[in-house]
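J.: prediction below, plus the sequence it came from.
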Amino acid sequence: MRELLFDAVENGASVGFLFDLDEAHASRYFDQVQAAMQEGEQQVWLALENGQVVGSVQLNLCRKPNGLNRAEVQKLLVHSKARRRGIARELMQCLELEAKELKRGLLYLDTEAGSEAESFYRTLGYTHAGNLPDYACSPDGTYRATAIYYKTLSKAQP
């Protein structure tokens, strides 16, 4: 997964890291992901080709009593050498199926405004809720707007 993360950052993906990402920082991040998974707060899906991770996506489960119907889609990554093969779509389909099983009927995410990812999420049925200016620093150090999207998988049940 480290190679996938480094590839994403090197190719300018706004996924929470800057170009100066190093092994130590990546290791700390993956330790945090593993801890969140063990606590039941996060789920991760991987796409493998020839034993190599070429894609991943994360689902962060809201643990607040008033938010058990929602979850955040995070860090949908596909290696630059594996793009345009349907990997991202398959990862999202797996994530959405599991979200339904977990009764997480509302999914939301953010992505860099104006990026190719916006049209991808729209083709999956996500609705654009709006943009936030200067929301996140891109790997090159430039602050950019983010676009917020959501998808209703099922109506919330009390």
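T.: Sure thing, it's come through.
J.: going by C-alpha atoms from here, please, whenever you check contacts or count neighbours.
T.: OK.
J.: before we move on, what SS does D31 have?
T.: The assignment at D31 comes out as helix when based on DSSP: H, G, I helix; E, B strand; the rest coil.
J.: so how far is stretch 30-40 off the chain centroid?
T.: Distance of stretch 30-40 from the chain centroid (CA atoms, centre = their mean, to the nearest Å) equals 15 Å.
J.: which residues sit against it?
T.: The contact list for stretch 30-40 (CA atoms under 8 Å, 6 or more residues apart in numbering) reads Q42, Q43, V44, L61.
J.: could you dump those into a markdown table and include distance to E10 and secondary structure?
T.: What follows is these, written out as a markdown table (distance: CA to CA, whole Å; DSSP: H, G, I helix; E, B strand; the rest coil):
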| residue | distance to E10 | secondary structure |
| --- | --- | --- |
| Q42 | 25 | strand |
| Q43 | 25 | strand |
| V44 | 22 | strand |
| L61 | 28 | strand |
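J.: putting a second one here so we can go through both:
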Amino acid sequence: MSSSFRIRRLDPAEARRAAPALAGVLLDCVAAGASVSFMADLTRDAAEAFWREVAEATDGRALLVAEDDTGVFGTVQVVPAWSPNQPHRADIAKLLVHRRGRNRGVGQALMAAAEAAARDLGRTVLMLDTITGEAGERLYARMGWVRVGEIPDFALMPDGRPAATTIFYKALG
């Protein structure tokens, strides 16, 4: 398989059409043990419904995907803060890479594109959380994100085990 891929932002119509492919990415990540808000019993219908909700969101979020000639295999979102006193802030959510696309620099490329999208949205402070000790934590630190701290037992892994979460932020220059 070629290692080439592209990152692009989906508009709402493209996001609706991509819901089945995005559901496949989410299902694969959950099956691989990623703690991304869903449990091991996640169904395809529920995964597609989640992505349809994302497509219909009116909060100004940016939905980015990684794709190659086979289709979508990665995604990340930039979700602007809703509160009036934080017009400069956004959260990074659901960085997901299907196992078929791992070890190709996709996570880093998606995060770089998310930072660029945040700048385009006028956001200068970004936040995210990730399971402590997982690959994401190393990626964010490598990309200059600042570790704020850790919250024990913050979320459940897909199999129900509690896991600590690490909070990061990044100020965009």
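T.: Thanks, I have it. The structure displayed is predicted, hence computed values, not measured ones.
J.: TM between them?
T.: Superposed pair, TM-score by TM-score structural alignment, normalised by the length of structure 1: 0.92. Supporting alignment: 152 aligned residues with a CA RMSD of 1.1 Å.
J.: now, the most widely separated pair of the contacts of stretch 30-40 of structure 1?
T.: Greatest spatial distance in those: V44 and L61, 11.2 Å, computed using CA to CA.
J.: who's more crowded, those two?
T.: Using other CA atoms under 10 Å as the criterion, V44 of structure 1 and L61 rank with L61 on top: 23 against 17.
J.: distance check, that one against L97 of structure 1.
T.: Per CA to CA, to the nearest Å, L61 of structure 1 is found 14 Å from L97 of structure 1.
J.: same thing with Q74 of structure 1?
T.: In this structure, Q74 of structure 1 and L97 of structure 1 are 16 Å apart, going by CA to CA.
J.: who has more neighbours, the two?
T.: Using other CA under 10 Å as the criterion, Q74 of structure 1 and L97 rank with Q74 on top: 19 against 13.
J.: translate that one into the numbering of structure 2.
T.: Alignment note (TM-score structural alignment): Q74 of structure 1 maps to A93 of structure 2.
J.: let me see the contact set for its match.
T.: For A93 of structure 2, the contact set (CA under 8 Å, 6+ apart) comprises V76, Q77, V78, V79, L128.
J.: of those residues, which is the most crowded?
T.: Neighbour counts for the contacts of A93 of structure 2 (other CA under 10 Å) peak at V78, which has 29 neighbours.
J.: now that it has come up, it's in contact with A118, right?
T.: Yes - proximity of V78 of structure 2 to A118 meets the contact threshold set by CA atoms under 8 Å, at 6.4 Å.
J.: what do these two both touch?
T.: Counting by CA under 8 Å, 6+ apart, the common neighbours of V78 of structure 2 and A118 are A90.
J.: relative to R17 of structure 2, how far out is the corresponding residue of structure 2 for C62 of structure 1?
T.: Matched by TM-score structural alignment, C62 of structure 1 corresponds to A81 in structure 2. Plainly put, A81 of structure 2 is 26 Å away from R17 of structure 2 if you go by CA to CA.
J.: same check on S37 of structure 2?
T.: Where R17 of structure 2 is concerned, S37 of structure 2 sits at a distance of 23 Å (CA to CA).
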